[in-house]
Structure formats: C-alpha cells, structure tokens
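Colleague: Starting from these lines, generate the structure:
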Amino acid sequence: MTTETTTERPGISAAVIVKDGRVLMVRRRVSEGELLWQFPAGQIEPGEAAEDAAVRETVEETGLVVTAIRFLGERVHPKTGRSMSYTACEIVQGEARVVDEEELDAVAWVSHSKITDYVPYPLDEKVQEYLDGVLPH
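Modeller: The predicted structure follows:
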C-alpha cells in the first residue's frame, strides 16, 4: 500500500503586462501575508504550460486578452513559498478591469517608480530586469 506524501500545491503562473509605460497589477481581496498587489496570476492546471496559464488567468481575472511573448523565469516566492512562473505578455484586445470579483477588488497600471509602493519587497530579478528594460524610469 502506498500513501501520497506530497502536499505540493500547484505552481502559480503570473502575467507581466506592460502598456503605455506602465505594468498591470491586481489587488487580491484576500491577501497572502504581505502579498496584496501582484501581477495577474493563478494556478497552473495539470498539463498546462506556464505561459498558457498566465494568458488564461489574465482573461479570467481582468478580461484582458493577451498573448505570451517571453517566459521570464521561475522561483519560489519569498513571501508565500509557492512555486511561481513569470511570463511577459502583450495585449491583444480589451481593457483591464475586475472580472473575477471573488478574487480581485482592483486593478492598476503602475509606473516603474511606483512599483515599490504596491509591492514592498523585491520582484523576481528576471522580472525586474525585464521591467527595467521596457518601462521608462
């Protein structure tokens, strides 16, 4: 008889979306510790690629249709301990708004200089490098 000893939770995939010199952040209704504002994100479904999960979660949460342009990397999130993947996405159509009202209560387009006002701890370094390259300082 074998017993399942893994309690590993599914990985989370986040979309890093830039428009008009700002990055999209969403505010969770229920924060995970300090994690209140974050990129649109959600659990990766079994058999789903991280990039596909980022695209799916973005439309489910914000109504924004995006396409994955570059996988940025992954890490164990320092605040939640969850496995995180980050994908740069570009907008295909739509306007960002709160669609999933159970999960989100606000969306914001955040300038480079204001990111630390929303996220008071370091971003993943590959995400930070990407944003440093695409957002005006």
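
Colleague: When you work out contacts or count neighbours from here on, use the C-alpha atoms and nothing else.
Modeller: OK.

Colleague: now the lengthiest helix in the chain: how far from the chain's centre is it?
Modeller: Ordering each helix of the chain by length in residues (DSSP state H) puts helix 50-62 first. The chain centre lies 9 Å from the centre of helix 50-62; the measure is C-alpha atoms, centre = their mean, to the nearest Å.

Colleague: and this one, so I can compare the two:
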Amino acid sequence: MSAIGPVPVRCVGGILHDQAGRLLLVRRANDPGRGLWSIPGGRVEPGETDNAALIREMREETGLVVRPGALVGHVVRGRYEIHDYICEVEGGFLRAGDDAAEVRWVDEATFVALALTDGLADTLRGWEMLPRC
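Modeller: Presented below is the predicted three-dimensional model:
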C-alpha cells in the first residue's frame, strides 16, 4: 500500500524594492504566519497563471498594481510551493487589504528587527533580495 501525501498548493510572492532600496512587506492577518511579516502574495487559483495570480494578490494585499518580472526562486513551506517573482509598481495606492494586517516599505535596520515568517531572511539573503539600504 502506498501513502499519498497532501496535494501541494501553488502560491506566488512579489518581491518589490522602492527607489531607496526598501523592501515591501506585509504582516499576515491570517494563518499560516498570522502576525508575522513576509513578502506579499498568495495562492494561485485554478486556471490562473502565476502572473495573473501575482497581479491579483498584490492588489488585494497592498493596493498596488504591479508588473511581474523574472522568477527569483521558489521555496516549499509545508504543503505550500511558493514561487517568488520580482515586481515593479505600475500604479495604485499603498494600503493593507485582504490577508494583510499591515503593509510597509522597510529598510535593512527595520527588516532585521521584525518578526518574519520562517526562513524569509535566509531565503532573501540567498537570492540577494534583502533591503538595499
């Protein structure tokens, strides 16, 4: 008899830096990661492309309209397969919404002081995507 594990859930995340080099983070309002800071993103809905999901999730969580760019990398956190992309802001107004309790641009000093989701700092460091100021 073979065991079948849980079906992975495909997710996307958006990595945004502003002109000053600060990184956009959200504080999660729901599990997984409630109360912790992470890059914005979420689940890819059935029939949705990563780009479409990223545009939708970024607008829902941050109020920003983004243009997805290159895939930076991916991580697996439990049953979640998260594919993280560079993004550029095209419009909108920064505000916390949907699954985000708070949203803000953070510099390096603020980043290291925040309660982050598991593995975020190491992952972003490995991808050279930490705040640049």
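
Colleague: sorry, back to before: what does the longest helix of the first structure contact?
Modeller: 12-15, 40-45, 64-68, 71, 85-87, 89, 95-100, 103-104, 107 (C-alpha atoms under 8 Å, 6 or more residues apart in numbering).

Colleague: Could I get the full set of helices for the first structure?
Modeller: Using DSSP H, the helices of the first structure run over 50-62, 115-118, 125-134.

Colleague: OK, contacts around A96 of the second structure?
Modeller: 26, 61-63, 102-103.

Colleague: Out of those residues, which are shared with the first structure?
Modeller: Conservation of the contacts of A96 of the second structure in the first structure, assessed by both residues aligned by TM-score structural alignment, their matches' C-alpha atoms under 8 Å: retained contacts are 61-63, 102-103.

Colleague: need these in CSV with neighbour count, can you?
Modeller: Listed next are these as CSV, based on neighbours: other C-alpha atoms under 10 Å:
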residue, neighbour count
E61, 24
T62, 25
G63, 19
E102, 17
V103, 22
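
Colleague: Run through the strands of the second structure in chain order.
Modeller: If DSSP state E is used as the criterion, the strands of the second structure fall at 9-15, 23-28, 37-38, 41-43, 64-77, 80-92, 100-106.

Colleague: Which neighbouring elements make contact with the third one?
Modeller: Put plainly, it is strand 37-38 of the second structure. strand 23-28 (3 or more C-alpha pairs under 8 Å, 6 or more residues apart in numbering; DSSP states H and E).

Colleague: Now do the strand it packs on: distance to the chain's middle.
Modeller: 7 Å.

Colleague: Per the alignment, name the residue of the first structure opposite R132 of the second structure.
Modeller: Here R132 of the second structure is matched to P136 in the first structure, going by TM-score structural alignment.

Colleague: Make sure its match is actually in contact with G21.
Modeller: Yes. Counting by C-alpha atoms under 8 Å, G21 is a contact partner of P136 of the first structure at 6.1 Å.

Colleague: Residues that sit against both of the two, list them.
Modeller: With C-alpha under 8 Å, 6+ apart as the test, P136 of the first structure and G21 both reach 111-112.

Colleague: The counterpart of C87 of the second structure in the first structure: how many residues sit nearby?
Modeller: Under the alignment (TM-score structural alignment), C87 of the second structure pairs with C89 in the first structure. Neighbour count for C89 of the first structure, taken as other C-alpha atoms under 10 Å: 22.

Colleague: can you check W109 of the first structure too?
Modeller: 18.

Colleague: picking up where we left off before, which members of the kept ones among the contacts of A96 of the second structure are the farthest-apart pair?
Modeller: For those, the farthest-apart pair by C-alpha to C-alpha is G63 and E102; their separation is 11.5 Å.

Colleague: Spit out the residues that contact those two alike.
Modeller: With C-alpha under 8 Å, 6+ apart, G63 of the second structure and E102 have common neighbours 95-96.

Colleague: Y121 of the first structure and G81 of the first structure: what is the separation?
Modeller: 14 Å (C-alpha to C-alpha, to the nearest Å).
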